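Undergrad: the amino acid sequence is not available; the structure is as follows:
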């Protein structure tokens, strides 16, 4: 087969037939009910021939080797390289989407990169990656593909990373995260109004995912909140968000506050000032969170991992680049011996802030 458009439809999981003959998708809280030929809100799950199919299985919008810090993950194999890829579509409708050309895509023919799960794992290993990340668009909607890739990665000793909004039903969530070694979950705000108005979604399912990951899995968890001026950056909301994380997830879950830039349907707002990120970090630290970072800006203080025991600077970062890493191989502070939570290993030459496109060889 020479074209991605000739791939046979892949049968999807997590759906059931309704009394009126339509199919209901049970993957996420949208519960899309589809007649023959119809696609869900994500656009990639379709009622075809009386069964649900995943139309983007084996097809990607592109592959790149990134620094793991770009996901962002600061406590998971820092300094290592990760093979990143996504497909198309999304089950949220964020007006501020920073990857809207991929996540809002409705043209399946643009997915010209074909790759089998084993091909992806092999390319990651050949590129010197320690992990593969499902990112750019939300892997929830291509869960079957991501899970098969994860199996192939684990067979080669590679880790897997989900970058996601966490909008998922409980059953699929259990199956999906059983395959994931790390996740960065996008907690977009801490009000139902924001989720309803700007993402056409709900807050509680995301909170459920966060609690599930923290308390019922071994998946390493970090959280990102994109701060949008005037929308989710008030001191009151940031205090409530931080207090919930500290209380429900614990003080050791890393939290990233990242800067918004005008995009997609929200081009009339300004970029997030660095001062807003600094204020958010101070609020979260005052709430008891030990590892709070700023992103999408040059901020050495906000990018650095500090020891909560003696306050020593342990991993100094400038954006995605590690300038210095003083952690021991066991992930401890060399000054006071405090154990830093996460997955660490010594990296002689951190990958830095490069981004290298990768071509996956076709199957024989």
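TA: Thanks, I have it. All of these numbers come straight from a predicted model, not from anything done at the bench.

Undergrad: every contact and neighbour count from this point should use C-alpha atoms.
TA: OK.

Undergrad: contacts for stretch 317-330?
TA: Contacts made with stretch 317-330 from outside it, assessed by CA atoms under 8 Å, 6 or more residues apart in numbering, are listed as 67, 69-70, 79, 295-300, 303-304, 313-316, 333-334, 339, 344-346, 350-353.

Undergrad: would you mark the buried spots in it?
TA: 317-322, 325-328 (16 or more other CA atoms under 10 Å).

Undergrad: quick one: end-to-end length of it, please.
TA: The straight-line separation of the ends of stretch 317-330 (CA to CA, to the nearest Å) is 20 Å.

Undergrad: residue 84 is in contact with residue 66, correct?
TA: Yes: counting by CA atoms under 8 Å, residue 66 touches residue 84, with 6.6 Å between them.

Undergrad: mind listing the helices for the stretch 101-250 of the chain?
TA: Using DSSP state H, counting those that start in this stretch, the helices of the stretch 101-250 of the chain run over 117-126, 143-155, 170-177, 192-194, 204-216, 235-244.

Undergrad: switch those helices over to CSV; also include distance to residue 58 and mean neighbour count.
TA: Shown next, in CSV, are the helices of the stretch 101-250 of the chain (distance: least, CA to CA, whole Å; neighbours: other CA atoms under 10 Å):
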stretch, distance to residue 58, mean neighbour count
helix 117-126, 8, 20
helix 143-155, 7, 21
helix 170-177, 17, 17
helix 192-194, 34, 14
helix 204-216, 26, 17
helix 235-244, 37, 18
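
Undergrad: circling back to that earlier point, go through the contacts of stretch 317-330 and flag which are in helices.
TA: 300, 303 (DSSP state H).

Undergrad: buried subset of the contacts of stretch 317-330, written for ChimeraX?
TA: Restricted to buried positions by 16+ other CA under 10 Å, the ChimeraX selection for those reads:
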select :67,69,70,79,295,296,297,299,303,304,313,314,315,316,333,339,344,345,346,350,351,352,353
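
Undergrad: among the contacts of stretch 317-330, which are located in strands?
TA: 67, 295, 313-316 (DSSP state E).

Undergrad: ok, which pair from the residues you listed is furthest apart?
TA: 67 and 313 (20.5 Å; CA to CA).

Undergrad: before we move on, back to that, to residue 257, which of the helices of the stretch 101-250 of the chain lies closest?
TA: Between the helices of the stretch 101-250 of the chain, helix 235-244 lies closest to residue 257; by CA to CA that is 10.1 Å.

Undergrad: comparison target below:
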């Protein structure tokens, strides 16, 4: 809970909420606190890192690489990168699992957990359901332990009886001892030469990579040793590689705990014209066929180099490789962005693990009110906490507020907030920008004080509220806008919001409707490519018609790229128009296009004569064709508009107050 800390406060039009059928033209004081009602663990919760180690949640830092699953594509494992961390005060729930309830998972109530029926918040998980437990199985531990032990090992030569300590000394001794006095006739030499031509193991890229890698290692240890047959090439390599940019890239990859190959030789089977036989990748993930290149200034300024890179990249892509080019400046100036790019390009599992479904034995709230720690990660939105697969959210246009995990802001008590609203001539207060129920007690106290002073109260909510929260709204709330996303389609909300379905949101709306004290408006954010299904919009519209009636205002909002969905385009206007058409076909009378200033479906039309009753441009009212009882001046039809046009409509209704 956040109380008495306002992170932002703005004067803006009531139409911006959007609310268009309640107190039109009003000037509203919109406030928010920091925080979000997702993603919180008490201190000590162990988060699984991508390298198989664990780290307490309170010690996570931006840039840490986490273990994450691509749940929609065969549960492949990819690293996630932490981008933000923070903390707040919250009540703890205790979820126990396993045969005797020995497993404990301590979380906040709204935290999504992967169950056998999809994502569910902890408070909605029931005993008997199954949750997905995962743990790291590192089958390559011996590879990390082997170098140290093998350098200390003692080898006994069966030829001369000498004992030699360390693998490097043993290789030198064996090379001299076992070949001493050996000679080859010209015939034998020719036989070996022909055999190497016909069956050269170096034609195998893996063999060649290991051989060249060992040559480089030996050359770095002792460049003057007589075993080097390609001294000129090795000295050239030592002079040029690795570059400072490569070293920085390798350091980042090591921080992420990824297994990769430095200066990996790629011999494409299918070569394009002008392509080389062999290409060297600065850093390669052979299993995923990902080549990561760090480009210096000459890759951008030198025409011949650019042309050569183009042929190289086309050749590798024709052979199934991905090529990720990163500038040297990016590696130094934007390391977190580079990590995220690499994570996004990895397409194959890099780690091994075990997973199993375990039974939930009990779920209950505790009396503990503790500091909880949270974080955001990209590009996937799930991770493993205390051995259980968990989830966070991916889209938030106000992420700088909602994901700012530190409780901060201007100290304002409820009377202070009301005084600010009154001093600026506002008609009401809106609790918005993030989910208002995370500061429900603060909002209630402000709202009660506001009502005493003749102000209205508005919630802009995701609707994911408990019955107790809805009951508290009766004390002060006048109006609520409930925001759907992707028309509440089940797969969309599971993947992008982290809840199993939207049923709790529908229950909240139904409960508010039944209590009959709060004006309701509905928005639906239409997200292109992933949340713009017309059939789902029809289902949502039908439910709204059946449960709220034909007069409920419905706004189809245009999506704009933000936060973790920057790769998606803005919603095409035609798509919004198709959604509006579907809603009207289902009987809804007041359907609006949002976030498209100047669109004709911003206006309110009289259902009887189809004349414009309220004309708008963006958030401004530019025409009013209703009488004193909100009847159409053309035909006399009574429109369901609460309140007369406010005198504030002609004022400047945009003003920052608390920053």
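TA: Happy to help now that I have it. Predicted, not measured: the structure shown is a model, and the values here were computed from it.

Undergrad: quick one: TM-score?
TA: Scored against TM-score structural alignment, normalised by the length of the first structure, the superposed chains reach a TM-score of 0.80; 304 aligned residues with a CA RMSD of 1.6 Å.

Undergrad: now the helices of the stretch 101-250 of the first structure as a markdown table including distance to residue 268 of the first structure?
TA: A markdown table is the format used below for these (distance: least, CA to CA, whole Å):
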| stretch | distance to residue 268 of the first structure |
| --- | --- |
| helix 117-126 | 39 |
| helix 143-155 | 34 |
| helix 170-177 | 36 |
| helix 192-194 | 17 |
| helix 204-216 | 27 |
| helix 235-244 | 22 |
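
Undergrad: wait, which of these is closest to residue 53 of the first structure?
TA: helix 143-155 (10.3 Å).

Undergrad: where in the second structure does that closest one align, residue-wise?
TA: Alignment of helix 143-155 of the first structure against the second structure: residues 440-452, by TM-score structural alignment.

Undergrad: who touches residue 611 of the second structure in this structure?
TA: 605, 634.

Undergrad: tell me which residue of the first structure matches up with it.
TA: Looking across to the first structure (by TM-score structural alignment), residue 611 of the second structure lines up with residue 312.

Undergrad: again with residue 490 of the second structure
TA: Using TM-score structural alignment, residue 490 of the second structure pairs with residue 192 in the first structure.

Undergrad: how close does the closest residue to its match other than its chain neighbours get to residue 33 of the first structure?
TA: Excluding its sequence neighbours, the residue lying closest to residue 192 of the first structure (CA to CA, 6 or more residues apart in numbering) is residue 203, at 5.4 Å. Separation of residue 203 of the first structure from residue 33 of the first structure (CA to CA): 22 Å.

Undergrad: mind listing the strands for the stretch 1-150 of the first structure?
TA: Listed in chain order, the strands of the stretch 1-150 of the first structure (DSSP state E, counting those that start in this stretch) span 10-11, 15-17, 23-25, 33-34, 45-48, 51-54, 59-60, 62-67, 81-86, 113-114, 131-134.

Undergrad: just to revisit the earlier point, out of residue 66 and residue 84 of the first structure, which sits in the busier spot?
TA: Using other CA atoms under 10 Å as the criterion, residue 66 of the first structure and residue 84 rank with residue 84 on top: 28 against 25.

Undergrad: grab the nearest non-local neighbour of whatever residue of the second structure lines up with the more buried one.
TA: Under the alignment (TM-score structural alignment), residue 84 of the first structure pairs with residue 30 in the second structure. Once flanking residues are discounted, residue 30 of the second structure sits nearest to residue 430: 4.5 Å by CA to CA, 6+ apart.

Undergrad: for that neighbour, give its distance to residue 88 of the second structure.
TA: Distance of residue 430 of the second structure to residue 88 of the second structure, computed by CA to CA: 23 Å.

Undergrad: the more surrounded of the two?
TA: residue 430 (27 against 20).

Undergrad: check contacts around the counterpart of that one in the first structure.
TA: Per TM-score structural alignment, the equivalent position to residue 430 of the second structure in the first structure is residue 133. By CA under 8 Å, 6+ apart, the contact set of residue 133 of the first structure is 82-85, 160-163.

Undergrad: roughly how far apart are residue 133 of the first structure and residue 229 of the first structure?
TA: 29 Å.

Undergrad: residue 134 of the first structure now?
TA: The gap separating residue 134 of the first structure from residue 229 of the first structure is 28 Å, by CA to CA.

Undergrad: and residue 64 of the first structure, by the same measure?
TA: 31 Å.

Undergrad: ok, residue 312 of the first structure next?
TA: Taken as CA to CA, the span from residue 312 of the first structure to residue 229 of the first structure is 32 Å.

Undergrad: on that earlier part again, which one of residue 134 and residue 229 of the first structure has more residues nearby?
TA: The neighbour comparison of residue 134 of the first structure against residue 229 (other CA under 10 Å) goes to residue 134, with 28 against 17.

Undergrad: hang on, isn't the more buried one packed against residue 162?
TA: Yes: between residue 134 of the first structure and residue 162 there is a contact at 5.1 Å, judged by CA under 8 Å.

Undergrad: what does stretch 272-288 of the first structure rub up against?
TA: Stretch 272-288 of the first structure is contacted by residues 227-229, 233, 235, 238-239, 242-243, 246, 251, 257-261, 291-294, 297, 302 when judged by CA under 8 Å, 6+ apart.

Undergrad: again, only this time at 6 Å
TA: 229, 242-243, 251, 259-260, 292 (CA atoms under 6 Å, 6 or more residues apart in numbering).
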